[in-house]
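> Turn this into a model:
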Amino acid sequence: MTAFSGVSIGYLADRTGLAVSAIRYYEAQGLITPWRNSGGQRRFHRADIRRLSFIMIAQQIGFSLPEIRGFLKDLPGGRTPTPEDWTQISQDFRSHLDQRIETLQKLRDNLDGCIGCGCLSLPKCALYNPKDRAAQKGQGPRYLMGDRAETENDP
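This is a model prediction of the structure:
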């Protein structure tokens, strides 16, 4: 197969191990962009093998499809990405991974204490989060997100 004629969805499925339905779903999500040949068949760039592999890896790490779409938006369409293209995307990916690692470390280190979720379901939440003070800082697990717990003596 030449690059001009593209590759079939079956070929992509064989090369990536993905189901054809998954490839169609990623297409519908705007993660890959095929075209139609003169016979109306869907054709893909060979570079989509790398894109799909990247998608699978990013999903295994826990990235959402909108996040993955954001990473892929800077890759060129219609040609195989160069090492420089992948270096650019990896810098953004690394930054997101570093943030996730930091969050996971905070979670690990505070599993036995309050994370400031405002649930008030644990008996000691009254000690860590009296009168749901964390809720004043916003929604979500405030202490896990970097807010500090206040003590009774804090202003």
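
> from here on, contacts and neighbour counts on C-alpha atoms
Noted.

> tell me the SS of Arg43?
Remark: Arg43 carries the secondary structure label strand [criterion: DSSP: H, G, I helix; E, B strand; the rest coil].

> how close does it sit to Arg94?
In this structure, Arg43 lies at 32 Å from Arg94, with Cα to Cα, to the nearest Å as the measure.

> swap in Pro83?
16 Å.

> higher neighbour count, Arg43 and Arg94?
With neighbours defined as other Cα atoms under 10 Å, Arg43 and Arg94 compare such that Arg43 has more, 20 against 11.

> one more, for comparison:
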Amino acid sequence: MSAKKEPSVWHGFKAFLMRGNVVDLAVAVVIGAAFTNIVNSVVKGLINPVVGAIGTTSLDNYSSCLSSSCHGGHGIQLMWGSVLGSALNFVITAAVVYFLMVLPMARYLARVEAHRKAREGTHEVIEVTELEVLKQIRDELVAQRGTPGRQER
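Take a look at the predicted model:
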């Protein structure tokens, strides 16, 4: 009985790194990091001042005390303002990304695709089974020979 040698961890890691989607992911992370600065600037420079005009610019000071007193570093404080502020920041950032980047890009790509189809003309794709193709080949060969019917052996 021969024991089958399993691939080493190093070979598995190399195979993982050589996959195409790892490189795509690395490019996406780099572009995402650069894009983060744009989104943060829009949120800090445009969105947060508008939200601050309506209410408060920072929710970090809102909290609740679970113990009898929460002065200084004593007591148990729930910092629900920080959680709410982070959640709002996420929703605002997601909205900025969607409405200013994703939606216009999707519309642009749809226009480009429609323009490409209009330029090329719409070609109807007809799916043909392998058996139908073989029958067509047989019929063409019979027609080339000039014999009126199919000859069976």
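
> TM-score for this pair?
The TM-score (TM-score structural alignment, normalised by the length of structure 2) is 0.26; 59 aligned residues with a Cα RMSD of 4.4 Å.

> I'd assumed Ile49 was in contact with Glu12 of structure 1.
Quick fix: residue 12 of structure 1 is Leu, not Glu. Yes. In this structure, Leu12 of structure 1 is within contact of Ile49 by Cα atoms under 8 Å, at 6.4 Å.

> How about residues contacting the longest helix seen in structure 2?
Longest helix in structure 2, counting residues (DSSP state H): helix 20-42. By Cα atoms under 8 Å, 6 or more residues apart in numbering, the residues outside helix 20-42 of structure 2 that reach it are 16-17, 93, 96-97.

> Widest-spaced pair of those residues?
Phe16 and Val96 (34.2 Å; Cα to Cα).

> quick one: which of the two has more around it?
More crowded of Phe16 of structure 2 and Val96, by other Cα under 10 Å: Val96, with 17 against 12.

> mind checking how far that one is from Ile31 of structure 2?
17 Å.

> count of residues packed around Gly70 of structure 1?
The number of residues near Gly70 of structure 1, taken as other Cα under 10 Å, comes to 15.

> host element of it?
helix 65-72 (DSSP states H and E).

> Just name whatever secondary elements whichever helix or strand comes after that helix is in contact with.
Heading C-terminal from helix 65-72 of structure 1, the first helix or strand you meet, by DSSP H and E, is helix 83-109. Other helices and strands packing on helix 83-109 of structure 1, by 3 or more Cα pairs under 8 Å, 6 or more residues apart in numbering; DSSP states H and E, are helix 65-72.
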